[in-house]
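Q: With the sequence up front, the predicted model follows.
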Amino acid sequence: MAGSRGKRSGTVVTVFAAKGGCGKTTFATNLAIALHANGARRTCLVDLDLNFGDLAATLTLQPHRALADSLPLSQRAVWSHTSIATYRPGLDCVLAPVRPGAAERIPATQVRALLTLLPTLYEYVVIDTPAQLSTHVLAAFDYSHHHVLLTTPERPALKNLRNTLDMLDLLAFGQTSRSIVVNRANGHAGITAEDIDGVVRNPIAAYLPSTWELSASVNRGVPLAESAPGHPFSLAVRRFADTRIRGGEVVAVNQETGREPPPG
């Protein structure tokens, strides 16, 4: 289904994890920073966790204009409680509603309308999602060019990832649009690369290291990819953005080094 709406001016990327606590929002924000490329590419980060989204808290953002201001008149009422904030010039964020009950008034059809509009305004649209395949999330998958499935080296997270892959297959979402990313890959959780392969049975596009600096960056409200672009985590995210989102192929990487295998 991905790409079934035809090529639009911008590229849409949905980040999903079927288990909470995998670092999905942190990864999505750092991916947006990498794609933004210091202002060279207009990028929009969307908080699709309409009930409990914490993108605003993660980036210490205050909304300064209503999302409805960018929409046709026929759609403005539905999105009147949802706001856009600018994190950096050329990097905007669509924030989750803050008023209780506002999320229930946003149907999946309006998510589709939003994801038709945003790629006409931005070169990259990164969608942060809740940890369930709701109708809103499935709409995001349908309108995305890339599906990034995040997991951690823990059996419950891997089991949920396997279930997600099976569900996406059942719903006929194309496998070529998927990228599997393992977060906290060096956390010494007792799960080997062979264990991961045995459950996932798909190539791993990126292994991201665990680091205390990441938690510190979240508490500061500044993504690590921005504050420390040379950090191994930042480099891994940027490598993923360059090789996968910007037109590269899914390449299995080495869990220990995070590097791609040599050609041949």
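A: That came through, no problem. Numbering: from 1, shown residues only.

Q: CA only for contacts and neighbour counts going forward, please
A: OK.

Q: What about residue 222, how many residues nearby?
A: Neighbourhood size, residue 222 [other C-alpha atoms under 10 Å]: 19.

Q: actually residue 50, not the one I wrote
A: 20.

Q: Check the gap between residue 125 and residue 248 for me.
A: 17 Å (C-alpha to C-alpha, to the nearest Å).

Q: In terms of neighbours, single out the busier of those two.
A: Set residue 125 next to residue 248 and count neighbours by other C-alpha under 10 Å: residue 125 wins out with 27 against 11.

Q: Over to that one. Which of the three states is it?
A: Of the three states, residue 125 takes strand under DSSP: H, G, I helix; E, B strand; the rest coil.

Q: List the contacts of it.
A: Counting by C-alpha atoms under 8 Å, 6 or more residues apart in numbering, residue 125 makes contact with 10-13, 43-46, 118-119.

Q: adding another structure so you can compare the two:
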Amino acid sequence: MADCRIVTVFAAKGGCGKTTVATNLAAVLHDRGGHRVCLVDLDLEYGDAASMLGLRPERSMVDALAVADQLTPETVATLMTNYLPGFDCLLAPTRPGEARLIPATLVSRLLAVLPLSYDFVVVDTPSHFTPHVLAALDAADHQILVTTPERPALKNLRATLDMLDLLPYDRAARSIVVNRSDAGSDLPAGLLDELIRSPIAGRLPAWDDVPASINRGEPLAAAQPDHAVSQAIRQLAAAFLSDGRCSRDPPAG
């Protein structure tokens, strides 16, 4: 099950629930302590992972600058904020201007080291392409693209797919997820296919329980693993893991 070590979650439009998907996916992969998981908040300017998990940030990625020349599993461990046993977070900076201090090369180096300590690394990204996001997409064994069933979000997804197709990424190592999907708001299937021209790997239903879980600081997948949203995310993870839809083999060791 560890063929996909690094999973990068991206949405080309804000408000699609990307961080919700990332935090719940991390909870599913953690599997109640069955695997070691690291959630990386790469939204360096406006990261929400700490808030969604009810964490008080005392360390962040900016602290990696002090050990940038000696990144090892041991030094990276000092940067982590623990959420649950076996579930750690590398949080975004909290002070104004700190995001600009972090080079994309540091992101690449961190993502090369983290799989040595964790079974899975889930990277939450900002909703625009930056050198840091490209570094996370480059490092990913699997890419998850999140959208909602509205025309503006789908248009941005189509532009994202066109952009990714210009880069040396394996299309098979990619999943499209439609968040807040329900029969009352979805576009007709034919129009949806016309807009994105790519298969949809998963649909996450819209439930009031999701914002309630965010306000509690607890992913729904951890609090209610049998919830419909939790089950949908578990099915998504099981599909790309069991199908081997990853861009490369896991590192040795």
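A: In hand now; what should we look at? All figures in this text were calculated on a predicted structure; none of them were measured in a lab.

Q: and of the contacts of residue 125 of the first structure, the nearest to residue 102 of the first structure?
A: residue 46 (16.2 Å; C-alpha to C-alpha).

Q: Which residue in the second structure aligns with the closest one?
A: Here residue 46 of the first structure is matched to residue 40 in the second structure, going by TM-score structural alignment.

Q: Let me know the helix or strand that residue 12 of the first structure is in.
A: For residue 12 of the first structure, the element it lies in under DSSP states H and E is strand 11-16.

Q: okay, and that strand goes to which residues in the second structure?
A: Strand 11-16 of the first structure lines up with residues 5-10 of the second structure when matched by TM-score structural alignment.

Q: got the residue ranges for the strands in the stretch 151-264 of the first structure?
A: According to DSSP state E, counting those that start in this stretch, the stretch 151-264 of the first structure carries its strands in the segments 178-182, 204-207.

Q: Out of the contacts of residue 125 of the first structure, which two are the most distant from each other?
A: Farthest pair in these, by C-alpha to C-alpha: 10 and 46, 14.0 Å.

Q: between the two, who's got more neighbours?
A: Taking other C-alpha under 10 Å, residue 10 of the first structure and residue 46 do not tie; residue 46 has more neighbours (25 against 19).

Q: Can you check my assumption that that one lies in a helix?
A: No. Using three-state DSSP, the assignment for residue 46 of the first structure is strand, not a helix.

Q: How about residue 8 of the first structure: what's its closest non-neighbour residue?
A: Excluding the flanking residues, the one nearest residue 8 of the first structure by C-alpha to C-alpha, 6 or more residues apart in numbering is residue 119, at 6.3 Å.

Q: any idea what residue 159 of the second structure aligns with in the first structure?
A: Aligned partner of residue 159 of the second structure by TM-score structural alignment: residue 163.

Q: Count the residues that sit near residue 9 of the first structure.
A: By other C-alpha under 10 Å, 13 other residues sit near residue 9 of the first structure.

Q: wait, what's in contact with it?
A: Residues counted as contacts of residue 9 of the first structure (C-alpha under 8 Å, 6+ apart) are 119-120, 122-123.

Q: could you redo the last one with a cut-off of 10 Å?
A: Residues near residue 9 of the first structure by C-alpha atoms under 10 Å, 6 or more residues apart in numbering: 118-124.

Q: who wins for neighbours among these?
A: residue 124 (25 neighbours).

Q: That one contacts residue 40, correct?
A: No. In this structure, residue 124 of the first structure is not within contact of residue 40 by C-alpha atoms under 10 Å, at 11.1 Å.

Q: residues shared between the contacts of the two?
A: Common neighbours of residue 124 of the first structure and residue 40 (C-alpha under 10 Å, 6+ apart) are residue 91.

Q: Give me the mean distance between the longest helix anywhere in the first structure and the second structure.
A: Counting by DSSP state H, the longest helix found in the first structure is helix 155-170. By mean C-alpha distance after the TM-score superposition for the first structure, the fitted helix 155-170 of the first structure averages 0.3 Å away from its aligned residues in the second structure.

Q: List the contacts of that helix.
A: 1, 16-22, 132-133, 138, 141, 149-152, 171-175, 178, 180, 182, 189, 191, 195-202.

Q: Can you flag the buried ones in the residues you listed?
A: Buried members of the contacts of helix 155-170 of the first structure, counted by 16 or more other C-alpha atoms under 10 Å: 1, 16-19, 22, 132-133, 138, 141, 149-152, 173, 178, 180, 182, 196, 200, 202.

Q: ok so, going back, ok, the contacts of residue 125 of the first structure in the second structure: which stay?
A: Counting by both residues aligned by TM-score structural alignment, their matches' C-alpha atoms under 8 Å, the members of the contacts of residue 125 of the first structure that carry over to the second structure are 11-13, 43-46, 118-119.

Q: I'd like these laid out as TSV, including distance to residue 34 of the first structure.
A: Formatted as TSV, these follow (distance: C-alpha to C-alpha, whole Å):
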residue	distance to residue 34 of the first structure
11	14
12	14
13	13
43	10
44	12
45	12
46	15
118	19
119	18
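
Q: Regarding the alignment partner in the second structure of residue 132 of the first structure, what is its secondary structure?
A: By TM-score structural alignment, residue 132 of the first structure lines up with residue 128 in the second structure. Under three-state DSSP, the three-state class of residue 128 of the second structure is coil.

Q: ok, residue 128 of the second structure touching residue 11?
A: Yes. If you go by C-alpha under 10 Å, residue 128 of the second structure and residue 11 touch, sitting 7.8 Å apart.

Q: From residue 191 of the first structure, how far off is the counterpart of residue 194 of the second structure in the first structure?
A: Under the alignment (TM-score structural alignment), residue 194 of the second structure maps onto residue 198 of the first structure. Relative to residue 191 of the first structure, residue 198 of the first structure is positioned 11 Å away (C-alpha to C-alpha).

Q: can you give me the helices in the stretch 101-250 of the second structure?
A: In the stretch 101-250 of the second structure, the helices defined using DSSP state H, counting those that start in this stretch lie at 104-113, 131-139, 151-165, 189-196, 209-216, 220-223, 228-242.

Q: Great, nothing more from me.
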